[in-house]
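J.: Compute the structure for the input listed below.
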Amino acid sequence: MRNARLLTVTALAVATGALAVPASAAPGPPAGGLEIRPATVTPGSTVTVHTTACGSGGTAAGDASAVGAGPFALAPAAHQESREAAAGRFKVPPSAQPGTYEIVATCSGSGGSGAKGKRIAGDLVVTITSTAAAGERHQQLPRGHVKTGVGGALGPDPVQTAAGVAALAVAAAGGTWLLHRRARGDRI
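T.: Sure, this is the predicted structure:
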């Protein structure tokens, strides 16, 4: 029941755009903050983190423990146009649950303007939907039967299951009736 509610809430949020953040919406690292690309991911995705808060040539120690990924390093970016940005990467564990997680970093390197020790944060949204190449959102649903080790002759169809239960009830009632007649001494 919990999974059904979670799927319904997630589908509603995606339909209204609450979970969708276009990649083009954020032109660069927020001043003094932590930019997370992509901001919305599925479990198992790789995430890139950027910041300019640590100053030119600054480094930072990142922490993605909230989502279960652990520590990661941010080093000065290799791009000419973003010399003041520090960047790092981490992988969201496949076991991550949907939700919003705070990713933090603490400036530690030789960045200017007294940035050492400065704590910066950004939000990462983990969903059960993936982004298709065309930019559309598709829901990933489980497929197949649950493998419990217990066979089933009727299958997962509720109509067939109800018919099977009804057949067993009729057989049990008939057996009880026959045993009752036999106990009374009635002949069949």
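
J.: from here on, contacts and neighbour counts on C-alpha atoms
T.: Fine.

J.: Tell me how many other residues crowd residue 167.
T.: Neighbours of residue 167 under the rule other Cα atoms under 10 Å: 12.

J.: and if you look at residue 57?
T.: Residue 57 - counted by other Cα under 10 Å - has 17 other residues nearby.

J.: Roughly how far does it sit from residue 109?
T.: 8 Å (Cα to Cα, to the nearest Å).

J.: swap in residue 96?
T.: Counting by Cα to Cα, the gap from residue 96 to residue 109 is 30 Å.

J.: And residue 6, by the same measure?
T.: Distance from residue 6 to residue 109, by Cα to Cα: 42 Å.

J.: likewise residue 169?
T.: Remark: distance between residue 169 and residue 109 (Cα to Cα) = 74 Å.

J.: Could you give the number of residues near residue 11?
T.: Residue 11 sits with 18 neighbouring residues when counted by other Cα under 10 Å.

J.: contacting residues around residue 73?
T.: By Cα atoms under 8 Å, 6 or more residues apart in numbering, the contact list for residue 73 reads 59-62, 87-89.

J.: Which element, helix or strand, includes it?
T.: Secondary structure assignment for residue 73, by DSSP states H and E: strand 71-76.

J.: could you point out which element follows that strand?
T.: According to DSSP H and E, the helix or strand after strand 71-76 is strand 86-91.

J.: And that next one, how far out from the chain middle?
T.: Centre-to-centre, strand 86-91 and its host chain are 19 Å apart (Cα atoms, centre = their mean, to the nearest Å).

J.: Name the next helix or strand downstream of it, please.
T.: With DSSP H and E, the next secondary element past strand 86-91 is strand 99-107.

J.: Strands of this structure, residue ranges please.
T.: Using DSSP state E, the strands of the chain run over 35-37, 40-41, 46-51, 60-63, 71-76, 86-91, 99-107, 119-126, 129-131, 137-139.

J.: run this one through as well so I can compare:
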Amino acid sequence: MRVTARLLTGTALAVAAAGLIAPAPGYAGDAVARGGLEVYPASVVPGERATVRTAACGEDGAAAGDAGAVGAGAFPLAPGAGGGGARGDFEVPPSAQPGTYEIVATCGSDGLRVTGDLVVTLTSAREQVYPRGSVKTGVGGALGPDPVQTAAGVAALAVAAAGGTWLLHRRARGDGI
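T.: Prediction:
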């Protein structure tokens, strides 16, 4: 049993290694560079604009963008003024559903395809909602949501502090309790 397992494991490793070393057949137009497309901001809400940029097309290369996965359609990428590669903008449609979408750009000179991910959310990072209020743990708390109870607690502490100070003052004078 062990010999069979070792033989099968060795064969599987040899096949995997051969597959990694041998070049995969394909055409230049089918090449996909994963992660070569930068999307800013990476997370948007429906109706906002997104900007994409890639240096994979060369300094002066133009590209054709495709945001059809999110429903925005095709858009052009033109060479940037700063020499940072091709850059383009598109608007995420207001009907876009939350999720992660693949944005594709195809270089005009060699047909190289680069991809990047765009995340569509319902709330923007600028509109982040933070929790507020009290937590119902059953233990209670110093500050509850009721301002009348809070004021009563503060008044009780003030009376106790004043009474304690008065008693300590009497004891120090020798009046007794």
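
J.: now what about the TM-score between them?
T.: After superposition, the two chains reach a TM-score (TM-score structural alignment, normalised by the length of the second structure) of 0.52; 98 aligned residues with a Cα RMSD of 2.1 Å.

J.: Which of residue 96 and residue 109 of the first structure has more residues huddled nearby?
T.: Neighbours per residue, other Cα under 10 Å: of residue 96 of the first structure and residue 109, the larger number sits with residue 109, 20 against 17.

J.: and the gap between the more buried one and residue 123 of the first structure?
T.: Taking Cα to Cα, one finds residue 109 of the first structure at 23 Å from residue 123 of the first structure.

J.: and residue 132 of the first structure, how many neighbours does it have?
T.: 9.

J.: Please work out how many residues are found near the nearest residue to it once chain neighbours are set aside.
T.: Using Cα to Cα, 6 or more residues apart in numbering and skipping the chain neighbours, the partner closest in space to residue 132 of the first structure is residue 138 (7.1 Å). When neighbours are defined as other Cα under 10 Å, residue 138 of the first structure has 13 of them.

J.: Map residue 138 of the first structure onto the second structure.
T.: Matched by TM-score structural alignment, residue 138 of the first structure corresponds to residue 129 in the second structure.

J.: And for residue 179 of the first structure?
T.: Residue 179 of the first structure maps onto nothing in the second structure, by TM-score structural alignment.

J.: And residue 172 of the first structure, how far from residue 96 of the first structure?
T.: 47 Å.

J.: hmm, I was thinking of residue 164 of the first structure
T.: Distance, residue 164 of the first structure to residue 96 of the first structure, by Cα to Cα: 39 Å.

J.: same thing with residue 68 of the first structure?
T.: Taking Cα to Cα, one finds residue 68 of the first structure at 7 Å from residue 96 of the first structure.

J.: what residue is smack in the middle of the second structure?
T.: residue 43 (6.4 Å; Cα atoms, centre = their mean).

J.: so that residue touches residue 123, yeah?
T.: No. Counting by Cα atoms under 8 Å, residue 43 of the second structure stays clear of residue 123, with 9.5 Å between them.

J.: so the residue nearest to residue 132 of the first structure sits right up against residue 129, yeah?
T.: Yes. The criterion here is Cα under 8 Å, and residue 138 of the first structure meets it with residue 129 at 5.9 Å.

J.: which ones are touching residue 49 of the first structure?
T.: Counted by Cα under 8 Å, 6+ apart, residue 49 of the first structure has contacts 34-37, 74, 87-89.

J.: Please say which position in the second structure it maps to.
T.: Residue pairing (TM-score structural alignment): residue 49 of the first structure is matched to residue 52 of the second structure.

J.: wait, what's in contact with the nearest residue to its match once chain neighbours are set aside?
T.: Among residues not flanking residue 52 of the second structure along the chain, residue 39 sits closest, at 4.5 Å (Cα to Cα, 6+ apart). Neighbouring residues of residue 39 of the second structure by Cα under 8 Å, 6+ apart: 50-53, 116-118.

J.: okay if I get those as a markdown table plus distance to residue 152 of the second structure?
T.: As requested, those are exported to a markdown table (distance: Cα to Cα, whole Å):
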| residue | distance to residue 152 of the second structure |
| --- | --- |
| 50 | 54 |
| 51 | 56 |
| 52 | 59 |
| 53 | 61 |
| 116 | 58 |
| 117 | 55 |
| 118 | 53 |
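
J.: Closest one of those residues to residue 83 of the second structure?
T.: residue 53 (11.2 Å; Cα to Cα).

J.: so what's that closest one up against?
T.: Contact analysis of residue 53 of the second structure by Cα under 8 Å, 6+ apart lists 37-39, 77, 85-88.

J.: ditto for residue 54 of the second structure
T.: Applying Cα under 8 Å, 6+ apart, the residues near residue 54 of the second structure are 36-38, 84-87, 114.

J.: For the residues you listed, which two are the farthest from each other?
T.: The largest separation in those, counting by Cα to Cα, is between 84 and 114 at 15.3 Å.

J.: Give me the more crowded residue out of those two.
T.: residue 114 (24 against 15).

J.: Can you tell me what the more buried one aligns to in the first structure?
T.: For residue 114 of the second structure, the equivalent position in the first structure is taken to be residue 120, counting by TM-score structural alignment.
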